[in-house]
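Asker: Predicted model, plus sequence, below.
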Amino acid sequence: MTLDTVKHAAETPEAEQPWAELGLKQDEYARIREILDRRPTGAELAMYSVMWSEHCSYKSSKVHLKQFGEKVPENDAMLVGIGENAGVVDVGQGYAVTFKVESHNHPSYIEPYQGAATGIGGIVRDILAMGARPVAVVDPLRFGAADHPDTKRVLPGVVAGIGGYGNCLGLPNIGGEVVFDACYQGNPLVNAGCIGVMKHEDIHLAKASGAGNKVILYGARTGGDGIGGVSVLASETFDDTKPTKRPAVQVGDPFQEKLLIECTLEVFKEQLVAGIQDLGGAGLSCATSELASAGSGGMRVELDTVPLRDSSLSPEEILMSESQERMCAIVEPDKVGRFLEICEKWDVIATVIGEVTDGTRLEIFWHGEQIVDVPPRSVAHEGPTYHRPYARPDWQDALQADDAGKLARPATPEELRAQILQVVASPNQASKAWITDQYDRFVQGNTVLAQPEDSGMIRIDAETNLGVALATDGNGRYAKLDPYAGAQLALAEAYRNVAATGAKPLAVSDCLNFGSPEDPAVMWQFAEATRGLADACQTLGTPVTGGNVSLYNQTGEVAIHPTPVVAVLGVIDDVNRRTPVAFAEEGQLIYLLGDTAEELGGSAWSQVVHDHLGGLPPKVDLERERLLAEILISASRDGMADAAHDLSDGGLIQALVESCLRGGKGARLVVPEGVDPFVFLFSESAGRAVVSVPRSEELRFTDMCGARGLPATRIGVVDGDAIDVQGQFSIALSELRTAHEATIPGLIA
């Protein structure tokens, strides 16, 4: 085979190249020729195609994402922000925590098990590359209609992939969500998050500096799986007429990843690494170009030294392969021997594939011939920037005018009771135990809270009981009605969930899932959601440390609901002070915190009872969210509340059902005078929580709420074996449990 070399490319400017087949636009190909002052070689074209893809370059989104840095100042806790593999925050006592959420949506639809498994593997390596030991994972998931046949194909595979990979790594799965909606039918959202812990001095960055330092590729051999992978696959809409846009999904090996984790942590401990990058999207193209771009010089790589599983791979395929369980380290020459010894000890293949140079170019050779000669920044950080046109869709006003308040409401207490059971048993509100029971939530013994708690919580210091909490939230129905408010509501809910467990919210990561950016209506949704999230983070003082954008989530012309998923990380000084969801002690007083208004737009009730989406989502009051969080944290720290649960999807009644079933205790409730029982139970007003307060703490608790100006209404008492709403209805916990727990197994199992 005759290889395209740099010299040959310069001598044959008119040679035709498959730039369109690789996902590049004509003007992008022209720009590459302008940068290089010649046509690219085949290997260079491969690198630019994956690195300039939507998934890797953020070419349609970065003009909007810059708001996160401009509007939200880094707080005192921020140690590493946007631009690295993951953000890092200071949580006290010399500890730092790194966390991030990413997407693996399209691969998980094509091959659910491996798509989801390698999503977990990839996010874990991002965390590892920062110098941290991964300690927990989370998984926000969205599927099509629960009763659709394809959901029965996709969901079990995704869940098995997440559980199989995470369980084998010994990482507890402590949180996430499962949401069903017909809009995700052809585009499930498989978002994966990970938390890692380290000391401040252990932080590592992705850069290649120091001429003469060696470039070491270690981990699994490079294979033909995932050629182009998410870098190309996630940058196009699904279209059955374009099979070239459906490349092989990566194949994961969690046992190899476990060895890679322990090996990497040992080389970190011995201070053998000057720079490091994991190999995820875009594979070697990404690792080499990003390391060189962030460093102080150039890089020379001998591509034929890369260990292969398939000797027939071309250099272009090697550069584009997204084979899993691989890392790339920059190591000083006198430390290479020890680095390789540690890799051998852990049975991890390690190969010196190049070195850092004092030049300014990324140069790659194949059996002695130069096949790549590029400025690394042009590949890694200077891709296209699109100012996509965007416009409020012409249907938005009509959607918002279709107010859910006009829908028929229950006319009698019997109808109200029946609709409560209907909502509680609906796929989105029903117990997800069938799913979460497939995950090991308590491996390693440091899990303090896990699903179905408001947020997951991990102990990170056994002596002091210092811990961190993480919650992920997002409501695509709210965001469809109003993308600006929908993004803020996602942040507010995650913020509230963290505070409800007693942890102080510190920082944010996000996974922004939208349709095609080439649709002005979708770009308007994206622009509004990012603006809303940035404004809300500014108000709450929670900086965005990093995250992910997933576009082209649509089939043909039909896009998913705009789905910004927001992860909030919090810190708690003593995990023994955490507040669970469960009502556990009879006689405790139930208080509703916050104000309830008639807000039903996008609500669970409107979806389940009327199959309706219209109106406006609940109003957002970020200062109220901050105040509520302060009250919840203080109540947890000072022993004033034994249980707390935020109010969100399904309203007050959903929260009460979950707290009662979780603790096995009933509740007797009184609807406040002058309040419509239906609105009281089903409204989804934000900025609210329900708590159980020991009688001995009632005065102290109400004085605290009164002094700080937070409405606190006593609505009942923990008691009995039913939820009894005075003058309305009574539902036995046994009946509620059957309704709540039977749905998912009945649909999926």
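Answerer: That came through, no problem.

Asker: from here on, contacts and neighbour counts on C-alpha atoms
Answerer: Noted.

Asker: secondary structure class for the residue nearest the centre of the chain?
Answerer: Of all residues in the chain, the one closest to the mean position by C-alpha atoms, centre = their mean is V101, 3.0 Å from it. Here V101 is recorded as strand under DSSP: H, G, I helix; E, B strand; the rest coil.

Asker: Next, the contact list for it, please.
Answerer: Shown in contact with V101 (C-alpha atoms under 8 Å, 6 or more residues apart in numbering): I123, N191, A192, G193, C194, S509, D510, C511, G547, N548, A567.

Asker: Would you mind listing the residues in contact with the nearest residue to V498 once chain neighbours are set aside?
Answerer: In this structure, V498 finds its nearest non-sequential neighbour in S455, 5.6 Å apart by C-alpha to C-alpha, 6 or more residues apart in numbering. Contacts for S455 (C-alpha under 8 Å, 6+ apart) come out as I174, G175, L449, A469, L470, A471, T472, N497, V498, T501.

Asker: Filter those down to the ones in strands?
Answerer: Mapping those onto strands (DSSP state E) picks out I174, G175, L449, A469, L470, A471, T472.

Asker: What is the burial count for the second one?
Answerer: G175 has 26 neighbouring residues, counting by other C-alpha atoms under 10 Å.

Asker: and what of the last one?
Answerer: If you count neighbours by other C-alpha under 10 Å, T472 ends up with 31.

Asker: Tell me if I'm right that it and P564 touch.
Answerer: No. T472 is beyond contact range of P564, at 10.2 Å (criterion: C-alpha atoms under 8 Å).

Asker: Looking at the contacts of S455, which is nearest K345?
Answerer: Distances from K345 to the contacts of S455, taken as C-alpha to C-alpha, are shortest for I174 (31.5 Å).

Asker: so that closest one makes contact with D437?
Answerer: No. I174 is not in contact with D437 according to C-alpha under 8 Å; the separation is 11.1 Å.

Asker: Second structure for comparison follows:
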Amino acid sequence: MTVHNDTVDAAKADPDAPQPYAELGLKDDEYARIKSILGRRPSAAELTMYSVMWSEHCSYKSSKVHLRYFGDATTPEMAEKILAGIGENAGVVDIGDGNAVTFRVESHNHPSYVEPHQGAATGVGGIVRDIMAMGARPIAVMDQLRFGAADAPDTQRVLPGVVSGVGGYGNSLGLPNIGGETVFDESYAGNPLVNALCVGTLKVEDLKLAFASGAGNKVILFGSRTGLDGIGGVSVLASETFEDGAERKLPAVQVGDPFAEKVLIECCLELYSAGVVVGIQDLGGAGLACATSELAAAGDGGMRVNLDAVPLRAENMSAAEILASESQERMCAVVTPENLERFQEICARWDVICAEIGEVTDEKDRLLITHHGEAVVDAPPSTIDDGPVYDRPWARPQWQDELQVYTPVERPADLKQALLDMVSSSALCSRDFITEQYDRYVRGNTVKAKYSDAGVLRIDEESNRGVAVSADCSGRYTKLDPKTGVRLALAEAYRNVVITGARPVAVTNCLNFGSPENPDVMWQFREAVHGLADGSTELAIPVSGGNVSFYNQTGTEPILPTPVVGILGVIEDVHDAIGHDLGTVEDSEVLVLLGDTDDEFGGSIWQQVSGGGLNGMPPRVDLADEERLADFFVGNQLLTAAHDLSEGGLAQAVVEMAIRSGRGVNLDLAAVHEDEFVALFSESASRVVVATTADRVDVLLERAQAKGVPAVRIGETTDTDDLVAGSLNAPLAELKKAWESTLPDLFGHAVGANSVVE
């Protein structure tokens, strides 16, 4: 049997024809369920749709049962400002004065291992379209990257391609990259994490949602043509399965065109402004299969689609291939008949291909798709969009207790050498080699990006209102204790936003874990979800959306559990945003440490760099301390600089501040902790080092006391070229060289050969 002719009628006439459902990722019982829903075997196109939509990536079938806890933990007061939340393309938050902000972070992990440049590039393109689909203008991107050991051969292949993909796509779109993180750990070898975040702005009344409403309304596919690239991404679809004797070379990773997406952005914004869009959905994972079934399932009727009308860039594509293609830079809109001509005119002005591929019908919950004049799909879209739900076994790992037994870290004999080892390590060294490949200031509204704890953007050029965004996670902490680890990620992202002077308003997440079929992994996942949900409730900021990425492992060894947490905050006037840099005043500045320092090295960078492995418990965290810090920072006009303390502790924060300013620093470590080593490298949570002028120190300390924030004067800047900290004395030039040389030494050969940056 040739699958090209495997229509619905053929499926009825040949009910026992063998089908490759297992190769498409479906279990025996799932295939049986599909046949029960349809009352027959599925056609090839239907099998394709169900397989891609019931995949872990699209259906969240292993995570839904736990993700519901986010809703359970959200109070009515928290939900008030959320205009669109979990389940939508991106979370949308009302920030007042008729303005809204949307942001989301999503994974593109596996494609970025197979083809690093295109995998990362299309990850950026996909998250940008998620933001576009909410009716917003994308205004910035961020990236959260994780690779194997920095000196591993495969990292040499993957990192340059990923960085060039992130930079090449974002730069070409004209979107500033305002921050992110790059982490190296052996657990990510063979399974890098490429998490892309995008922020957008819109007016509250311009919000768009993905639904097909109104019988007779037209379904329009617009943007790039549909090709064979991307088949095999989310869908795990191989065309050879569907076409007898075909000799096709199908790139499993999508191929992106950022210039086409840039035009598509402007086209979408004009379509929104003209008021000609009823509902809209981007085409990303699972392509047209996802867009049509989700639009139809969310609507008040059914949908009829004609695949013959889909603009193609490959010949003889089967219905299954058209539906599963993940070709980039495509959108699907629902348009009223009276607005169709106007819609087409706008697309033509932007030279964007658009095609009427179907219409909304009054047949409730029926999706009818034809190809070459015959029905190839006739199914309830709700059953395609709403896949199975699994409550998979979960159990605390037997090895968890042993992992949490702390082996005290070795104290270094030479603090200066320890500091050099830390700042030059791949964990803490300068990321300039990476971030210099990104455009941070295009569009002209970037206020803080490089060397900032959180990216800060102006979103209103009249009022100077802005937003601050940060995303963070330590997989090391999370493996030691998932619930504490995710709370530390939440605390750090919250703190990074707070110390710019912004007030946090919403949370997003990207939950990267191993196989959900592993009870150990599911326990980690459940603990992380509950920890994040409960923590967000404690901070009274809602989770507006997120992403789950499972099956991140090499062989049977899962990655470190990596629940990336993003926080968005609002700052009333970006001119008041607080930065890192010392040296903003002519006289010396006084340094003050906020928060308490304890002997806490479980999961720390010192433990990693010194060869101590991974064991113990992560630092303790009390989110009430983070709230007190927020009260201290918002509206604070006393500060000249601020930097949060996290990985690497006080030493890393002060070194970064000193190197960037070129000013010497003299620290009184005894004021921090009786043990100089602990004072320098402990990673206790809820701490910030701030700078101010001598005449403001007393007022600053009084403010801290009034807000319930522990504060102590720990030093001052000097006119020397040295960092002096207790018994440690290190020239800034030596620290700077150690900090800056690591990544160029490892990856500098790749620039030009594998990168868009020359």
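Answerer: Received, thanks. For clarity, every value in this text was computed on a predicted model and none was experimentally measured.

Asker: TM-score for the pair, please.
Answerer: Scored against TM-score structural alignment, normalised by the length of structure 1, the superposed chains reach a TM-score of 0.96; 731 aligned residues with a C-alpha RMSD of 1.5 Å.

Asker: Grab the nearest non-local neighbour of G228 of structure 1.
Answerer: M320 (5.2 Å).

Asker: And the helices in the stretch 351-500 of structure 2?
Answerer: Secondary structure of the stretch 351-500 of structure 2, counting by DSSP state H, counting those that start in this stretch: helices at 381-385, 400-403, 415-424, 432-435, 475-480, 482-498.

Asker: and of these, who's closest to L669 of structure 2?
Answerer: Among these, helix 415-424 comes nearest to L669 of structure 2, with 12.4 Å by C-alpha to C-alpha.

Asker: quick one, what contacts the closest residue to P617 of structure 1 other than its chain neighbours?
Answerer: Spatially, and ignoring its direct neighbours in sequence, P617 of structure 1 is nearest to G601 (4.8 Å; C-alpha to C-alpha, 6+ apart). By C-alpha under 8 Å, 6+ apart, the residues touching G601 of structure 1 are D403, A404, G405, Y478, L613, G614, G615, L616, P617, P618.

Asker: Relative to D482 of structure 1, how far out is G601 of structure 1?
Answerer: The gap separating G601 of structure 1 from D482 of structure 1 is 10 Å, by C-alpha to C-alpha, to the nearest Å.

Asker: Could you tell me which residues touch both of the two?
Answerer: Contact criterion C-alpha under 8 Å, 6+ apart; residues shared by G601 of structure 1 and D482: L616, P617.

Asker: Just name the closest of the contacts of S455 of structure 1 to L340 of structure 1, please.
Answerer: Nearest member of the contacts of S455 of structure 1 to L340 of structure 1, counting by C-alpha to C-alpha, is I174, at 34.8 Å.

Asker: Can you tell me what that closest one aligns to in structure 2?
Answerer: For I174 of structure 1, the aligned residue in structure 2 is I178 (criterion: TM-score structural alignment).

Asker: That match touches R443, doesn't it?
Answerer: No. If you go by C-alpha under 8 Å, I178 of structure 2 and R443 don't touch, sitting 11.9 Å apart.

Asker: Which one's more surrounded, those two?
Answerer: Remark: of I178 of structure 2 and R443, I178 carries more neighbours, 29 against 12, as counted by other C-alpha under 10 Å.

Asker: picking up where we left off before, can you tell me what the residue nearest to the centre of structure 1 aligns to in structure 2?
Answerer: In structure 2, the residue paired with V101 of structure 1 according to TM-score structural alignment is V105.

Asker: Specify the local secondary structure of the residue lying closest to that match once chain neighbours are set aside.
Answerer: Excluding the flanking residues, the one nearest V105 of structure 2 by C-alpha to C-alpha, 6+ apart is L197, at 4.0 Å. Three-state assignment for L197 of structure 2 (three-state DSSP): strand.

Asker: Give me the neighbour count for L197 of structure 2.
Answerer: Neighbour number of L197 of structure 2 under other C-alpha under 10 Å is 31.

Asker: G612 of structure 2 contacts V409, doesn't it?
Answerer: Yes. Assessed by C-alpha under 8 Å, G612 of structure 2 is found in contact with V409 at 6.4 Å.

Asker: what is in contact with those two at once?
Answerer: Common contact partners of G612 of structure 2 and V409 (C-alpha under 8 Å, 6+ apart): W606.

Asker: how many neighbours does the equivalent of K199 of structure 1 over in structure 2 have?
Answerer: Aligning on TM-score structural alignment places K199 of structure 1 opposite K203 in structure 2. K203 of structure 2 has 16 neighbouring residues, counting by other C-alpha under 10 Å.

Asker: K203 of structure 2 contacts A100, doesn't it?
Answerer: Yes. Under the criterion of C-alpha under 8 Å, K203 of structure 2 makes contact with A100 at 5.6 Å.

Asker: Can you verify Q17 of structure 1 is assigned to a helix?
Answerer: No. Checked against three-state DSSP, Q17 of structure 1 lies outside a helix; its state is coil.

Asker: which residue lines up with it in structure 2?
Answerer: When structure 2 is aligned by TM-score structural alignment, Q17 of structure 1 is paired with Q19.

Asker: Run a quick neighbour tally on its match.
Answerer: Here the count is done by other C-alpha under 10 Å, and Q19 of structure 2 has 16 residues near it.

Asker: Next, count neighbours for the nearest residue to it once chain neighbours are set aside.
Answerer: If the residues on either side of it in the chain are set aside, Q19 of structure 2 comes closest to A44, at 7.9 Å by C-alpha to C-alpha, 6+ apart. Counted by other C-alpha under 10 Å, the residues lying close to A44 of structure 2 total 26.

Asker: A44 of structure 2 and A320 touch, don't they?
Answerer: Yes. Contact criterion C-alpha under 8 Å: A44 of structure 2 and A320 qualify, at 6.4 Å.
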